[in-house]
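> using only what follows, build the 3D model:
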Amino acid sequence: MGGVADDDPTRKDSRRWAAEAIRRLTAEREAAGPTPLLRFPLPGDRGVTLLFKDESAHPTGSLKHRAARALFRHAIATGRLTEGATVIEATGGNAAVAQAHFARLLGLPYIAVMPGEESAARAEPVRALGGECRFVTPPLAIYEEARRLAADTGGCYLDQFTWAERALDWRGDDLAGELFAQAAGPPAWVVAGAGTGATAASLGRHIRYHGLETRLAVVDPENSAYYQGWLTGAHDYATGMPSRIEGIGRPRMEPGFLPSLVDLMLPVPDAAAVAGARAVRAATGRAVGGSTGANLWGALHLVARMREQGTGGTVVSLVCDAGDRQARTWHDDGWVAGRGLDPAPWGAVIDRFLATGESDAPGG
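This is a model prediction of the structure:
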């Protein structure tokens, strides 16, 4: 009849490697355990609680750790990633660090194709994990370069913007399942940002799959296409301008962002995201990035609205990342001013709300 025999040794070796790789990824997740759910202090007791799930507790320090693990697992299970293949991704931030971690765990070469001019600060964390960084200009050329490298090396282009939304579990064994299991009953709102869109999609799907009353709000920084695309229903909406808030916001509507799952979009000024990051650090001691600051701004908007409406409940959001790199950037006045951002007016709004409960419409 032709074809390959069931006892073909090459196929058996491939399946054996895939099974062992999946076992290692599963063991890594089980050893790490759930990330903590922290209470964020609010003024007074008006029946509204604000919680943050601290994704900076992952071994690589960011929310991207989950997506990287899921991408590797999905690529192996679908046969896209095989033993010895070079793993390649087009990315410039926390995703590269997390992916380099998992490539090393599986003994695979890793190349991050990063946008812009060479930067030792951006490359160092990836290289420390055994990965390689290649910088490309113009920035949007990173995707084509990643595809070319994958073709030339016979490697696997992970392509997070295509695959992360499909790879990240939403039924119960990853972020969504952990978050809702840790919360004391379904929260009124969950607040997240959108980079690939995978995290928001997993939360939205979990809510619908389990028939929960929780609503999903997505915060969006300046220059991003997601808010206007959601508002207008234009799934091909694009701004052509990169987000300044690492990890969230995109110049185009990515396939992993699913507008139908989002109950509310909240545009957040970039300077307000910086102010939010500093407010989180003041309250928790964690030097978080701008994406977490945007989450706080959006969460406080919802807390204020719930209080005005006299409704109680819980708002849950995410600490997306934290560490020395954020301390040297978002929390450094000179670095922030060099990017034309002035967080002071927005910080005053947050401080007043957290001190008195009086709101100048956070998130408005």
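
> contacts, neighbours, all on C-alpha from now
Will do.

> elements contacting the longest helix that the chain contains?
Across the chain, the longest stretch assigned as helix under DSSP state H is helix 9-32. Counting by 3 or more Cα pairs under 8 Å, 6 or more residues apart in numbering; DSSP states H and E, the packing neighbours recorded for helix 9-32 are helix 64-77.

> now show me the structure for the sequence below, then we'll compare the two:
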Amino acid sequence: MINWARLAFQRLTSDQRRTADTHLLKVCIPGLEGIDIYLKDESTQPTGSLKHRVARSLFMHAISSGKIVKDTHVVEASSGNTAISEAYFAKLLELPFTAVMPRNTSQSKVSMIEAFGGRCHFVEDSSQVYDAAQALALEYGGHYMDQFTYAEQASDWRSEDSIAASIFRQMSSEAHPVPHAVVMSAGTGGSAATLGRYIHYKGMDTKLIVTDPENSVFYDSFIKKDRSLTEANGSRIEGIGRPRVEASFLPEVITSMIKVKDQLTLATMYWFEELTGRRVGASTGTNLYGVLEVAAAMKARGEKGSIVTLICDDGSRYADTYWNLEWAMNKVGDFKFEAEELRRYA
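Have a look, this model is predicted:
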């Protein structure tokens, strides 16, 4: 078993060294002169999303803790991106893998999980994924990875290979090297925890602004300082928002939060395509709307500076959902009014 663990760490470390950095893109927004907007492009990771870093950390954490050994069947509760990345690493380590996810997860994500040799187990509602994943792991004699509990523990926020360190290193030669704010949406809360901890660790003045979609409990929990809150409905923005406060969500490192209407998320996605010619995923739309809110407040105060956010994944994964206008209108609602509101930034 020790020899297998050594080989596993070698393969995981090799992947980390090959893929440690991603591009930081500067985007010019005509209505926000004097405020520089940057997007850390995590869609260029080998598995196409921010969750590539998280999944690798979760495997390292579980193997070093003795939870995963040779032939362990790994089970995860995920709406897609984490499962895709974990399926990739499970294949790399020659481990069986099952993802538990809501039935409405986009077909493109399901296909990618299966392409890496993983299998998908569907539940009707996002609130059911936890119990179903635990039950399957017990049935298989395997390990429930549980990203919602361990994402913030597994991520090495002090490492110079972390996403936070990468952002600030890449910003060092820009006009405003210390960002006014970093804007990040919350799924598990792990990425926001990494960013917030690093900002505190380095003693920076940068604010961490966390965006949250409708039908998610994080925002209300942050405002009310109550971790016991739950939400009956699941988020319509795939990959972010949760019906309960996850263990990886650390409100103490967050400066403030912004609640984003789902129609505004979609309107921002379509507006960004008009601006740049690029399609991004829905969670990135939530991030970008938060950036616009922060930037508009800075402009109103006569401030200049920089704001950083993340491209969590590419829009191609949502060709049959959010980027299908008929589907989007039916599932989320008409967002023509919100789209018109964004034209002030054109």
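
> before we move on, the earlier item: what residues of the longest helix of structure 1 count as buried?
When burial is assessed from 16 or more other Cα atoms under 10 Å, helix 9-32 of structure 1 yields the following buried residues: 15, 17-18, 21-22, 24-25.

> go on, stretch 210-223 of structure 1?
214-223.

> ok, now stretch 301-316 of structure 2?
304-315.

> and the counterpart of His206 of structure 1 in structure 2, what is it in contact with?
Residue correspondence, TM-score structural alignment: His206 of structure 1 in this structure matches Tyr198 in structure 2. Tyr198 of structure 2 is in contact with 157-158, 164-165, counting by Cα atoms under 8 Å, 6 or more residues apart in numbering.

> now tabulate those residues in JSON lines and tack on distance to Arg227 of structure 2, secondary structure and neighbour count.
As requested, the contacts of Tyr198 of structure 2 are exported to JSON lines (distance: Cα to Cα, whole Å; DSSP: H, G, I helix; E, B strand; the rest coil; neighbours: other Cα atoms under 10 Å):
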{"residue": "Trp157", "distance to Arg227 of structure 2": "23", "secondary structure": "coil", "neighbour count": "23"}
{"residue": "Arg158", "distance to Arg227 of structure 2": "26", "secondary structure": "coil", "neighbour count": "16"}
{"residue": "Ala164", "distance to Arg227 of structure 2": "26", "secondary structure": "helix", "neighbour count": "21"}
{"residue": "Ala165", "distance to Arg227 of structure 2": "29", "secondary structure": "helix", "neighbour count": "19"}
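
> between these, which is nearest Ser111 of structure 2?
Nearest to Ser111 of structure 2 out of those is Ala164 (Cα to Cα; 30.6 Å).

> now for the closest one: which residues touch it?
Counting by Cα under 8 Å, 6+ apart, the residues that Ala164 of structure 2 touches are 157, 194-195, 198-199.

> return the residue of structure 1 aligned against it.
Match for Ala164 of structure 2 (TM-score structural alignment): Ala176.

> returning to what we had before: in a helix, that's where the match of His206 of structure 1 is, yeah?
Yes - under DSSP: H, G, I helix; E, B strand; the rest coil, Tyr198 of structure 2 sits within a helix.

> mind checking the SS state of Leu50 of structure 1?
strand.

> so what's the nearest residue to it once chain neighbours are set aside up against?
Distances taken as Cα to Cα, 6 or more residues apart in numbering put Val315 closest to Leu50 of structure 1, at 4.9 Å, once the chain neighbours are dropped. Contact analysis of Val315 of structure 1 by Cα under 8 Å, 6+ apart lists 48-51, 187-191, 299, 302-303.

> can you redo the residues you listed as TSV with neighbour count?
What follows is those, written out as TSV (neighbours: other Cα atoms under 10 Å):
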residue	neighbour count
Val48	19
Thr49	18
Leu50	21
Leu51	20
Pro187	21
Ala188	20
Trp189	22
Val190	27
Val191	26
Ala299	29
Leu302	25
Val303	27
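
> what sits against Ile68 of structure 2?
Applying Cα under 8 Å, 6+ apart, the residues near Ile68 of structure 2 are 59, 62, 74, 143.

> what's the counterpart of the second one in structure 1?
Residue pairing (TM-score structural alignment): Ala62 of structure 2 is matched to Ala75 of structure 1.

> quick one, what contacts that match?
Neighbouring residues of Ala75 of structure 1 by Cα under 8 Å, 6+ apart: 81, 158.
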